[in-house]
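>>> Could you work out the structure for the sequence below:
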Amino acid sequence: MHETTLAVFAAVAFVGIATPGPTVLLALTNGSRYGLRRAAYGFAGAVASDFVLISAVAIGLGALLAASTFWFSVVKWVGAAYLAYVGARLLMSRGAFELDDEQASGGRQRNRAIFLKSFLTAVTNPKGYLFFSAFLPQFITPSAPLAPQYVALAITFAALDLAIMFGYALLGARAIRLLKRSGARW
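The predicted model follows:
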């Protein structure tokens, strides 16, 4: 893969990742509710989903979803139901914030839950499959071996996703500290 192609891919991917969506909002929420250390489990879940999505596109699932209205609708409604569930749980959380590890009970279980919530939010978003199935082929050279190209694109995308989710979680963590200090938490 040519370096210029990878640089263009990284630039376009950066814009796509940084654009607010469910995963970005979850990174902000995790940063504000749990602090940066715990939010890291969330962006690890988002990055893991990147590899699942890119692998699915590489084996043709993205093309199937793009071609089949039925299967696209199934994935879309499963994703919508999951996001509704996450939203309802967040609304019923009574606004509790956990900024210290001492305040959190069941640390490992909580970390696993944060990871899974982010992973499932990203992997059930049908836009991801369609985005990758339309986006990745533009940067693939069909005459060259495909696996190394997909690996390079996946690693680049995952690294960018990790950095951007870190930034959003940091923004959430800083914002909540500022709001707590000023008494405007409500």
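>>> From here on, just use CA atoms for contacts and neighbour counts.
Fine.
>>> gap between Ala66 and Gly60?
For Ala66, the distance to Gly60 under the criterion CA to CA, to the nearest Å works out to 10 Å.
>>> which one of these two has more residues nearby?
Per other CA atoms under 10 Å, whichever of Ala66 and Gly60 has more neighbours is Ala66, with 17 against 12.
>>> can you pull the contacts of the more buried one?
Contacts for Ala66 (CA atoms under 8 Å, 6 or more residues apart in numbering) come out as 72, 130.
>>> The structure of the following sequence is requested for comparison with the preceding one:
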Amino acid sequence: MDTSSLAAILMPIALIQFVGWATPGPNHLTIITASVTAGRGAGLRAAMGIATGALVWSLIAVSGIAVVFQLVPPLYFGLRAIGAMYLIYLGINAFRAARRGGVFKLEADTTSPATREPFRTAFLVMMTNPKAVLFFGSILTAFIPPDGPQWLMVVIAFQIGLVGAVLNAFAALFFSSPPVMRGFQAASYPMSLLFGVLFIGLGMVVAWDVVGDFL
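Got it, this is the predicted structure:
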């Protein structure tokens, strides 16, 4: 496979990954919460948690395991249900933090999981994100050549992990910059309520979708 052929495969994958990253969702909310509340280090750990989840999902996709979700629908159902409950849990924590002054003014050991354990929380959000299941289970596989060599599958997987790390690190650096942090902290109470609504809203949308499929 020559360089131009390889680029013709990798570039569209990078483009659709960028489009997916640019779409607001649970991943962004988790990175923002960690970055604004606990600073750049926590934000970058959350970013790497999301990127690690992307790498794991991409390895699942290129290995063909994603087909299992199509053959065994209850697995997909269960994953989405867990994702919905976890998003609602994060939203409830944001509301609780708002009662204590706002999530963006609390110490790291007293606020949300996205601040206390940014890497693990972000990784769990990514692994249970229904958008990730859709992207890696169907959209991404459409761009993977079925007869591609094994080394190409590995390159695709690690490109996704690398691109995810760069994009999410950029988000963490932006939201942990002093002006942005001051803005969030000045409006900590209403922003905490907003994040609670967004997390719970996303969780409810996923839950409604899961119940609709079940019925």
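>>> Which secondary structure element is home to the residue positioned nearest the centre of structure 1?
Against the mean C-alpha coordinate of structure 1, by CA atoms, centre = their mean, the closest residue is Ala46 at 3.5 Å. Using DSSP states H and E, Ala46 of structure 1 falls within helix 22-58.
>>> That helix corresponds to what range in structure 2?
Aligned using TM-score structural alignment, helix 22-58 of structure 1 spans residues 26-62 in structure 2.
>>> If you count neighbours, what's buried in that stretch?
Taking 16 or more other CA atoms under 10 Å as the basis for neighbour counts, the residues of stretch 26-62 of structure 2 that come out buried are 26-40, 42-62.
>>> before we move on, which element is Ala158 of structure 1 in?
Remark: Ala158 of structure 1 resides in helix 146-182, with elements defined by DSSP H and E.
>>> For that helix, buried residues please.
Applying a neighbour-count criterion of 16+ other CA under 10 Å, the buried positions in helix 146-182 of structure 1 are 149-150, 153-154, 156-158, 160-162, 164-176.
>>> Next, the angle helix 22-58 makes with it.
Calculated by axes from the mean of the first three to the mean of the last three CA atoms, to 10 degrees, helix 146-182 of structure 1 forms an angle of 170 degrees with helix 22-58.
>>> what helices or strands is helix 146-182 of structure 1 leaning on?
helix 3-18, helix 22-58 (3 or more CA pairs under 8 Å, 6 or more residues apart in numbering; DSSP states H and E).
>>> Would you confirm that Ile50 of structure 2 contacts Pro118?
No: using CA atoms under 8 Å, Ile50 of structure 2 is not in contact with Pro118, being 9.7 Å away.
>>> The residue nearest to Thr23 of structure 1 when sequence neighbours are not counted - how many residues pack around it?
Nearest residue to Thr23 of structure 1, sequence neighbours excluded (CA to CA, 6 or more residues apart in numbering): Ala122, at 6.0 Å. Close neighbours of Ala122 of structure 1, defined as other CA under 10 Å, add up to 27.
>>> Counterpart of Ala122 of structure 1 over in structure 2?
The criterion is TM-score structural alignment: under it, Ala122 of structure 1 has Met126 as its aligned partner in structure 2.
>>> Counterpart of Ala134 of structure 1 over in structure 2?
For Ala134 of structure 1, the equivalent position in structure 2 is taken to be Ser138, counting by TM-score structural alignment.
>>> how close does its match sit to Trp57 of structure 2?
Applying CA to CA to Ser138 of structure 2 and Trp57 of structure 2 gives a distance of 12 Å.
>>> cool, and Leu106 of structure 2?
Leu106 of structure 2 sits 33 Å away from Trp57 of structure 2, taking CA to CA as the criterion.
>>> Equivalent analysis for Val125 of structure 2, please.
Computed with CA to CA, the distance linking Val125 of structure 2 and Trp57 of structure 2 is 12 Å.
>>> Can you give me the buried ones in the host helix or strand of Ala80 of structure 1?
Secondary structure here is read from DSSP H and E; on that basis Ala80 of structure 1 sits in helix 69-91. Judged by neighbour count using 16+ other CA under 10 Å, the buried positions of helix 69-91 of structure 1 are 72, 75-76, 79-80, 82-83.
>>> Dump those into TSV; add distance to Gly95 of structure 1 as well.
Below are the buried residues of helix 69-91 of structure 1 laid out as TSV (distance: CA to CA, whole Å):
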residue	distance to Gly95 of structure 1
Phe72	34
Val75	30
Lys76	29
Gly79	24
Ala80	23
Tyr82	20
Leu83	18
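>>> Now the two most distant members of those.
The two members of the buried residues of helix 69-91 of structure 1 with the most space between them (CA to CA) are Phe72 and Leu83, at 16.4 Å.
>>> That's all I had, so thanks and see you.
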